[in-house]
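Visitor: Please find the sequence and the predicted model below.
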Amino acid sequence: MTPITLVEGRRISLSNLDKVLYPETGFTKGEVLHYYATVAGHLLAHIHDRPVSFLRYPDGPDGQLFFTKNPPPGTPGWVKTTPVPRSEDLRAEQVVIADLPTLMWAANLVVEFHTPQWPAGAPALADRLILDLDPGSPATVVECAAAALWLRDRLTADGLHACAKTSGSKGLHLAVPLEPTPSEHVSAYAKALAQEAERELPDLVVHRMTKALRPGKVFVDHSQNAAAKTTAAPYTLRARTLPTVSAPVSWAEVEACRTLSDLVFLADDIAPRLARDGDLFAPLLDPALAGRLP
């Protein structure tokens, strides 16, 4: 029988809690749920009032992966959704993770959480800018850190406040809080910034996705600022070999990065980091730090 758990008055079926999802560490589905419950306050703050896309991996990262924007089959009636008009379906809706019960229901599906750069009710009006720094082998997060520092300083020169987090995969994400700005304007600025980085750091950075250009360099992916694109949310688990997290990091940690392991964080690392440092992505939530593009 599937156990029923009461979360803030909502009855939620939690299944297969002993199922091992990450064989290298023995990390189970129950531990996935515990992780999300532990970081709920911070994760919910960052995905608040945003349509959420799910990357599901119910049999672990080595199993089949499903990416969906539509509410999954069986979504409870109490789960909040928001209209998200898409070119192929003007009546489309997506889930909004509005509270702890919804988070636990979604976590039971075994998911990564991805959000756009705009809130519900304001499609294509971005309140953040994202740069995804993706290393091409043999480059690693070490090279991403070097590129991130240049980009941070360049953004600062334009009066913008950048925060960094690990992607939870191979690279880094930079995020900038913005006054609400049309997505096409954010995209144009981000592309110009990536092109400038390539001109200034030609041995380190590329701004195009072309595979032949990327070995040993950092691809500064500006495309996630397009209205239709999404980015892994802060504190989401990732469908990788290990239970890695897209973890906010300090600029001191970025500056000190010398090896691949310096900027890799697992689920069990996050609660101690939050206790020590608080939410290093909190500036994204501070209206006073929201910048205006030049």
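Guide: Thanks, I have it.
Visitor: going forward, measure contacts and count neighbours with C-alpha atoms only.
Guide: Noted.
Visitor: residues of stretch 226-245 that come out buried?
Guide: 226-227, 230-239, 242-245 (16 or more other CA atoms under 10 Å).
Visitor: Tell me which entries of these lie within strands.
Guide: Under the assignment DSSP state E, those contribute Thr231, Ala232 to strands.
Visitor: Any idea how far stretch 78-85 is from the middle of the chain?
Guide: Counting by CA atoms, centre = their mean, to the nearest Å, stretch 78-85 is centred 20 Å from the centre of its parent chain.
Visitor: cool, stretch 270-290 as well?
Guide: 14 Å.
Visitor: got the contact list for it?
Guide: For stretch 270-290, contacts defined as CA atoms under 8 Å, 6 or more residues apart in numbering pick out 38-39, 42, 45-46, 127-128, 160-161, 163-165, 175-179, 234, 247-250.
Visitor: could you redo the last one with a cut-off of 6 Å?
Guide: Pro177, Leu178, Glu179, Pro248 (CA atoms under 6 Å, 6 or more residues apart in numbering).
Visitor: buried set for it?
Guide: For stretch 270-290, burial by neighbour count (16+ other CA under 10 Å) applies to Ile270, Arg273, Asp279, Leu280, Phe281, Pro283, Leu284, Leu289, Ala290.
Visitor: Quick one: end-to-end distance for it.
Guide: End-to-end distance for stretch 270-290: 26 Å, by CA to CA, to the nearest Å.
Visitor: Could you do stretch 45-56 as well?
Guide: 22 Å.
Visitor: Give me the subset of the contacts of stretch 270-290 lying in strands.
Guide: Filtering the contacts of stretch 270-290 for strands - DSSP E - leaves Pro177, Leu178, Glu179, Pro248.
Visitor: can you pull out the strands in the stretch 101-250 of the chain?
Guide: For the stretch 101-250 of the chain, applying DSSP state E, counting those that start in this stretch gives strands covering 111-115, 125-135, 163-166, 172-182, 205-206, 218-221, 231-232, 248-249.
Visitor: what about the helices in the stretch 1-150 of the chain?
Guide: 29-38, 40-47, 100-107, 141-157 (DSSP state H, counting those that start in this stretch).
Visitor: would you turn the ones you listed into CSV with mean neighbour count and distance to Ala194?
Guide: What follows is those, written out as CSV (neighbours: other CA atoms under 10 Å; distance: least, CA to CA, whole Å):
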stretch, mean neighbour count, distance to Ala194
helix 29-38, 19, 34
helix 40-47, 17, 25
helix 100-107, 21, 35
helix 141-157, 20, 9
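Visitor: Save the strands of the stretch 101-250 of the chain as JSON lines, and put in distance to Met1 too.
Guide: Listed next are those as JSON lines, based on distance: least, CA to CA, whole Å:
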{"stretch": "strand 111-115", "distance to Met1": "23"}
{"stretch": "strand 125-135", "distance to Met1": "43"}
{"stretch": "strand 163-166", "distance to Met1": "38"}
{"stretch": "strand 172-182", "distance to Met1": "41"}
{"stretch": "strand 205-206", "distance to Met1": "53"}
{"stretch": "strand 218-221", "distance to Met1": "46"}
{"stretch": "strand 231-232", "distance to Met1": "33"}
{"stretch": "strand 248-249", "distance to Met1": "38"}
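Visitor: Please compare the first structure with the one that follows:
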Amino acid sequence: MAPITEVEGRRLALSNLDKVLYPATGFTKGEVLHYYATTADALLPHLRDRPMSFLRYPDGPDGQMFFAKNVPPGTPGWVTTAEVPRSAGAARMVLVQDLPSLMWAANLVTEFHTPQWLVQAPAEADRLVFDLDPGAPASVVDCCRVALWLRERLAEDGIEAHAKTSGSKGLHLLAAVRGASSARTSEYAKGLAVEAERAMPDLVLHRMTRSLRPGKVFVDWSQNAARKTTATPYTLRARREPTASAPVTWEEVAGCRTPGRLEFRAQDIVPRLRDHGDLLAPLLDPARAAELP
């Protein structure tokens, strides 16, 4: 029998707490749930009102992984769901609005992925995102150089950029925007990716041409499309170790000389929140959202 836990008045069956999900470090499912419980105050505002896509890895990163957008079978009635427009017709998706829903979703062992729009206004993008993805031997150190260039370029257009690690090899840049569709935001982001490639041709690619990837940073602008999602801030990733998608300061980006400097694991996040608070909190302030030029 799975132990029944009560979270804010909701009864939850949490299963297989001793199961090792990250064999490289022995990190268990119970520790995954503890991580989400202790980072919930920072994580939840970035999940709230965004339809969630589940990248599930119930047997750890070496097991089967599967991506699901629709409401999973067996979802409790108290978990918020919403009809969401999709190209193939409306679909019902999960909204993680509170701590019980977060713990229920975490118990499914999933990476959290969310779109750049809110369920109340699916036709309007409220985030601009760049996924900086290094092709070996390039690393996150090279992504940092590109991020600093993009930060300055965005600032010229009155847009304030914030950075987080992807939790994998690269870096994500995020900005709060308003007043434009996902298609318009994608077009703007693509324009900047092309500019970055022109400015740094030895370092940057704006197309995902596999043969050109080694030693370059692919500036993926395509996650601005309405149907696309990006790993949510603070989500754990299905990697060898329990790495998190961690917000970072611009000082850390500018000072990054070795890839290890921008690798953060589950146990690093609570101390970082104590030291910095949520570095991505400005994204949640509507007054700081910029209009695209």
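Guide: Yep, that arrived. The model shown is predicted, which means the values in this text are computed figures rather than measured ones.
Visitor: farthest-separated two in the buried residues of stretch 226-245 of structure 1?
Guide: Ala227 and Leu242 (30.5 Å; CA to CA).
Visitor: that older thread, out of the helices of the stretch 1-150 of structure 1, the one nearest Asp203 of structure 1 is which?
Guide: helix 141-157 (10.6 Å).
Visitor: Centre of the chain to the closest one, how far?
Guide: 18 Å.
Visitor: Show where that helix falls in structure 2, residue numbers please.
Guide: Using TM-score structural alignment, helix 141-157 of structure 1 corresponds to residues 140-156 of structure 2.
Visitor: And the matching stretch against structure 1, how far off on average?
Guide: Stretch 140-156 of structure 2 differs from its equivalent in structure 1 by a mean of 0.4 Å after superposition (mean CA distance after the TM-score superposition for structure 1).
Visitor: which outside residues touch that stretch?
Guide: So stretch 140-156 of structure 2 is contacted by Leu132, Ala161, Gly170, Val253, Cys256, Arg257, Pro259 (CA under 6 Å, 6+ apart).
Visitor: and with 8 Å instead?
Guide: Contacts of stretch 140-156 of structure 2 (CA under 8 Å, 6+ apart): 132-134, 160-161, 163, 169-171, 173, 192, 196, 203-204, 217, 253-254, 256-259, 262.
Visitor: One more: stretch 199-218 of structure 1?
Guide: With contacts defined as CA under 8 Å, 6+ apart, stretch 199-218 of structure 1 is touched by 133-139, 143-144, 147, 191, 194-195, 197-198, 219-222.
Visitor: Emit the ChimeraX select command for whichever of these are buried.
Guide: Those of the contacts of stretch 199-218 of structure 1 that count as buried under 16+ other CA under 10 Å are selected in ChimeraX with:
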select :133,134,135,136,139,143,144,147,191,194,195,197,198,219,220,221,222
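Visitor: follow-up on the earlier one: could you work out the most separated pair of the ones in strands among the contacts of stretch 270-290 of structure 1?
Guide: Longest span within these, CA to CA: Glu179 and Pro248, 21.4 Å.
Visitor: Once you drop chain neighbours, what's closest to Lys69 of structure 2?
Guide: Ser53 (4.6 Å; CA to CA, 6 or more residues apart in numbering).
Visitor: what's the matching residue for the one you found over in structure 1?
Guide: Checking TM-score structural alignment: Ser53 of structure 2 goes with Ser53.
Visitor: counterpart of Arg273 of structure 1 in structure 2?
Guide: Using TM-score structural alignment, Arg273 of structure 1 pairs with Arg272 in structure 2.
Visitor: In three-state terms, label its match for me.
Guide: Here Arg272 of structure 2 takes the helix state, with states given by DSSP: H, G, I helix; E, B strand; the rest coil.
Visitor: and the gap between it and Ala106 of structure 2?
Guide: 21 Å.
Visitor: Of the ones in strands among the contacts of stretch 270-290 of structure 1, just say which sits nearest to Gln64 of structure 1.
Guide: Pro248 (27.8 Å).
Visitor: ok, that closest one - contacts?
Guide: Cys163, Ala164, Lys165, Thr166, Pro234, Tyr235, Asp279, Leu280, Phe281 are the contacts of Pro248 of structure 1 under CA under 8 Å, 6+ apart.
Visitor: go on, Phe54 of structure 1?
Guide: By CA under 8 Å, 6+ apart, the residues touching Phe54 of structure 1 are Phe66, Phe67, Thr68, Lys69, Val111, Glu112, Phe113, His114.
Visitor: Spatially nearest residue to Ala189 of structure 2 (excluding sequence neighbours)?
Guide: Trp221 (5.4 Å).
Visitor: my guess is that neighbour contacts Asp131, does it?
Guide: Yes. With contacts counted by CA atoms under 8 Å, Trp221 of structure 2 reaches Asp131, the gap being 6.8 Å.
Visitor: on that earlier part again, corresponding residue for the residue nearest to Ala189 of structure 2 in structure 1?
Guide: So, by TM-score structural alignment, Trp221 of structure 2 is matched to His222.
Visitor: And its match, how far from Leu131 of structure 1?
Guide: For His222 of structure 1, the distance to Leu131 of structure 1 - CA to CA - is 5 Å.
Visitor: before we move on, what about His207 of structure 1?
Guide: Taking CA to CA, one finds His207 of structure 1 at 11 Å from Leu131 of structure 1.
Visitor: Compare neighbour counts for those two and give me the winner.
Guide: Leu131 (26 against 23; other CA atoms under 10 Å).
Visitor: show me the contacts for the more buried one.
Guide: Here Leu131 of structure 1 is in contact with His173, Leu174, Ala175, Ala190, Val220, Asp221, His222, Gln224 (CA under 8 Å, 6+ apart).
Visitor: at 7 Å instead, please
Guide: By CA atoms under 7 Å, 6 or more residues apart in numbering, Leu131 of structure 1 lies in contact with His173, Leu174, Ala175, Val220, Asp221, His222.
Visitor: quick one on the thing from earlier: adding distance to Leu6 of structure 1 and secondary structure, write the buried residues of stretch 270-290 of structure 1 out as CSV.
Guide: Formatted as CSV, the buried residues of stretch 270-290 of structure 1 follow (distance: CA to CA, whole Å; DSSP: H, G, I helix; E, B strand; the rest coil):
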residue, distance to Leu6 of structure 1, secondary structure
Ile270, 25, helix
Arg273, 29, helix
Asp279, 28, coil
Leu280, 31, coil
Phe281, 30, coil
Pro283, 33, helix
Leu284, 32, helix
Leu289, 38, helix
Ala290, 38, coil
